[in-house]
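**Student:** Make a model of this:
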Amino acid sequence: MAWTPDAFATLDVLRRRPVIDLTAALPSSLAPRSVVNLGCGSGQLSRLLAARWPRADVLAVDHSRAMLRWAADTPSTVRYHHADLAVWRPHWPVDLAISAGGLHHLAGHDRLFPELLQSLGPGGVLAAALPRPQDQTAHRLLLETAADGPWADRLHDAWPAAPLTDGRRYGAQDYYDWLSPQAAAIDLWETEYFHAIDGDVPLLQWLHQPALAPVMDRLTGPELDGFLAAYRRRLEAAYPEHSSGNTLIPIKWLFVVARV
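**Tutor:** Presented below is the predicted three-dimensional model:
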């Protein structure tokens, strides 16, 4: 997989634009020898990073064994590691710590982000794209489906509540305040993407990772099929097909790029 504009076509469409925007914001002079992809999911971004910097050691970390098994099915030079991202930190100087959608569900960002910044070597970069699922109808429907069925006990607390500080959700000012004492430069922005989904593409296909990772970890066989069918029905009712044959879905992301 070469690092070309076409390489992004291999990414899940739901995450392609955020990944493009995040990687485009990396310093042009960055030539990392050590890269850590936090919350790697199925490993698509990790493999893109390994293609962009073939001499770099790329370590992809995720808490979901199901996602890591999926990622390892595609041959690459990427190393995969299972760990709880709430407590795991690199124990060596990292040139690039990057995450596209893998950290938003964790609590304690006031501790997590400064500690990740401290793990960087001189000139290192911390880059994170954080989806805001709590703003999305699809996420609310996911929680409702989990609570309404024979799988409710197994899916209880599968998706932690939105991380809060002083009773409110983390915002751009919080990340700036946490990182500015250590960072030489910080770039912050928020984007809302509107995805037009063709009527021939099931809505569920757009939302299969990482939101459904806890489901794949905890349910199997007919019960998993039942959950997905129930969730799909809710999605189709909430996002009706337009007369054009497409469905428009808004998704918000917050971006943080800091350099030491």
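**Student:** Please make it C-alpha for all contacts and neighbour counts, starting now.
**Tutor:** Noted.
**Student:** ranges for the helices of the protein?
**Tutor:** For the chain, the helices defined by DSSP state H occupy 13-24, 44-52, 65-72, 109-118, 137-147, 152-155, 172-179, 203-206, 213-218, 221-238.
**Student:** Let me see the residues that make contact with the fifth one.
**Tutor:** The one in question is helix 137-147. 133-134, 152-153, 155-156, 159, 227, 230-231, 234-235, 238 (Cα atoms under 8 Å, 6 or more residues apart in numbering).
**Student:** Give the buried residues for that helix.
**Tutor:** Within helix 137-147, the residues scored as buried using 16 or more other Cα atoms under 10 Å are 138-139, 141-143, 145-147.
**Student:** just to revisit the earlier point, just the buried ones from the contacts of helix 137-147, in ChimeraX syntax?
**Tutor:** In ChimeraX, a selection of the buried entries from those looks like this (16+ other Cα under 10 Å):
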select :133,155,159,227,230,231,234,235
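**Student:** Next, the second sequence, to be compared with the first:
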Amino acid sequence: MNAKTGTEDWNPGLYLTFADERTRPSRDLLAQVPLTAPRRIVDIGCGPGNSTGLLVQRWPQAQTQGIDSSPAMIEEAARTLPGVRFEVADVATWQPEPDTDLLFANAVFQWLPEHPAILQRLLQALPEGGVLAVQMPDNLTEPTHRLMRETAADGPWAQKLRSAARAPLPPVSSYYDLLAPYARHVDIWHTFYNHPLDGPEAVVEWVKATGLRPFLAPLDAGERTAFLSAYTARIADAYPRRVDGKVLLRFPRLFMVAVR
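**Tutor:** Got it, this is the predicted structure:
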């Protein structure tokens, strides 16, 4: 993930609590990348390096690089994959090197309101045959995020959190119109994952590492405790336990692969 939200850095340990589930979309996106021998690969918003590792495994001969706006995430990624070049960078202004054949971005651009223009710029920067592969959560209408907004609006913290929610993604058609003039092929699809988690508290732990961060960052310690208590109670109602005691976290994600 690339763009910071709030004043605190990302927490790699918390993010990796659900490493297998968070890495699955990277695997699914990677499976649709139509390249055999890319020269240079950049993992944009590489986070702790879980997606970068997949890229290195598939193309060990390529020059692979990871960038992220979070120093903590870059430190964790470099520790996990010491042979890969990682650096702190802002994708809003970052430009790929001319021989970059793959830009891979898993769950980062949803944080950037201006990301449509960035995606178009990055695609244009690729050489002929280069690939822009992007995945973004498209879950703002799911109970996890709807209840964040409701909890924020209903409590004494409402004024502090009036701008915490991120904007919804544009419609699929707008992405197609944005990328198609600069691509020989554009593939866009949605996948709806259903993750079995141990209970409502696990759902809260999942979003604490990502979507809940902008809601918690402005609050003091007491307010955070109260907010999480109120939010968890709502989550428990929205995600009833299944026959085995687990809850199902439905998670829609948007995928795009554009070939220059």
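**Student:** Kindly check the end-to-end length of stretch 148-168 of the first structure for me.
**Tutor:** 27 Å (Cα to Cα, to the nearest Å).
**Student:** which residues touch that stretch?
**Tutor:** With contact meaning Cα under 8 Å, 6+ apart, stretch 148-168 of the first structure is reached by 104-109, 134, 143, 146-147, 169-170, 214-215, 218-219, 223, 227.
**Student:** quick revisit: what is the nearest of the contacts of helix 137-147 of the first structure to residue 189 of the first structure?
**Tutor:** residue 133 (16.6 Å; Cα to Cα).
**Student:** Tell me how many other residues crowd residue 228 of the first structure.
**Tutor:** Other residues near residue 228 of the first structure come to 19 when the count uses other Cα atoms under 10 Å.
**Student:** Then residue 171 of the second structure?
**Tutor:** 8.
**Student:** Identify the residues contacting it.
**Tutor:** Taking Cα under 8 Å, 6+ apart as the contact definition, residue 171 of the second structure lies against nothing.
**Student:** Using JSON lines, please lay out the contacts of helix 137-147 of the first structure together with distance to residue 77 of the first structure.
**Tutor:** JSON lines is the format used below for those (distance: Cα to Cα, whole Å):
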{"residue": "133", "distance to residue 77 of the first structure": "31"}
{"residue": "134", "distance to residue 77 of the first structure": "35"}
{"residue": "152", "distance to residue 77 of the first structure": "39"}
{"residue": "153", "distance to residue 77 of the first structure": "39"}
{"residue": "155", "distance to residue 77 of the first structure": "34"}
{"residue": "156", "distance to residue 77 of the first structure": "36"}
{"residue": "159", "distance to residue 77 of the first structure": "31"}
{"residue": "227", "distance to residue 77 of the first structure": "35"}
{"residue": "230", "distance to residue 77 of the first structure": "38"}
{"residue": "231", "distance to residue 77 of the first structure": "36"}
{"residue": "234", "distance to residue 77 of the first structure": "40"}
{"residue": "235", "distance to residue 77 of the first structure": "37"}
{"residue": "238", "distance to residue 77 of the first structure": "41"}
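**Student:** ok, which pair from the contacts of helix 137-147 of the first structure is furthest apart?
**Tutor:** Greatest spatial distance in the contacts of helix 137-147 of the first structure: 153 and 238, 25.1 Å, computed using Cα to Cα.
**Student:** Grab the most central residue of the second structure for me.
**Tutor:** residue 107 (1.7 Å; Cα atoms, centre = their mean).
**Student:** residue in the first structure matching that residue?
**Tutor:** Taking TM-score structural alignment, the alignment pairs residue 107 of the second structure with residue 101 from the first structure.
**Student:** Now do the buried residues in stretch 156-171 of the first structure.
**Tutor:** In terms of neighbour count (16+ other Cα under 10 Å), stretch 156-171 of the first structure has its buried residues at 158-159, 162-163, 170.
**Student:** Which of those residues sits closest to residue 184 of the first structure?
**Tutor:** Residue 184 of the first structure lies nearest to residue 170 out of those, by Cα to Cα, at 21.6 Å.
**Student:** And the nearest residue to residue 50 of the second structure once chain neighbours are set aside, how far from residue 185 of the second structure?
**Tutor:** Distance criterion Cα to Cα, 6 or more residues apart in numbering; nearest residue to residue 50 of the second structure, sequence neighbours excluded, is residue 23 at 6.5 Å. Applying Cα to Cα, the value for residue 23 of the second structure to residue 185 of the second structure is 25 Å.
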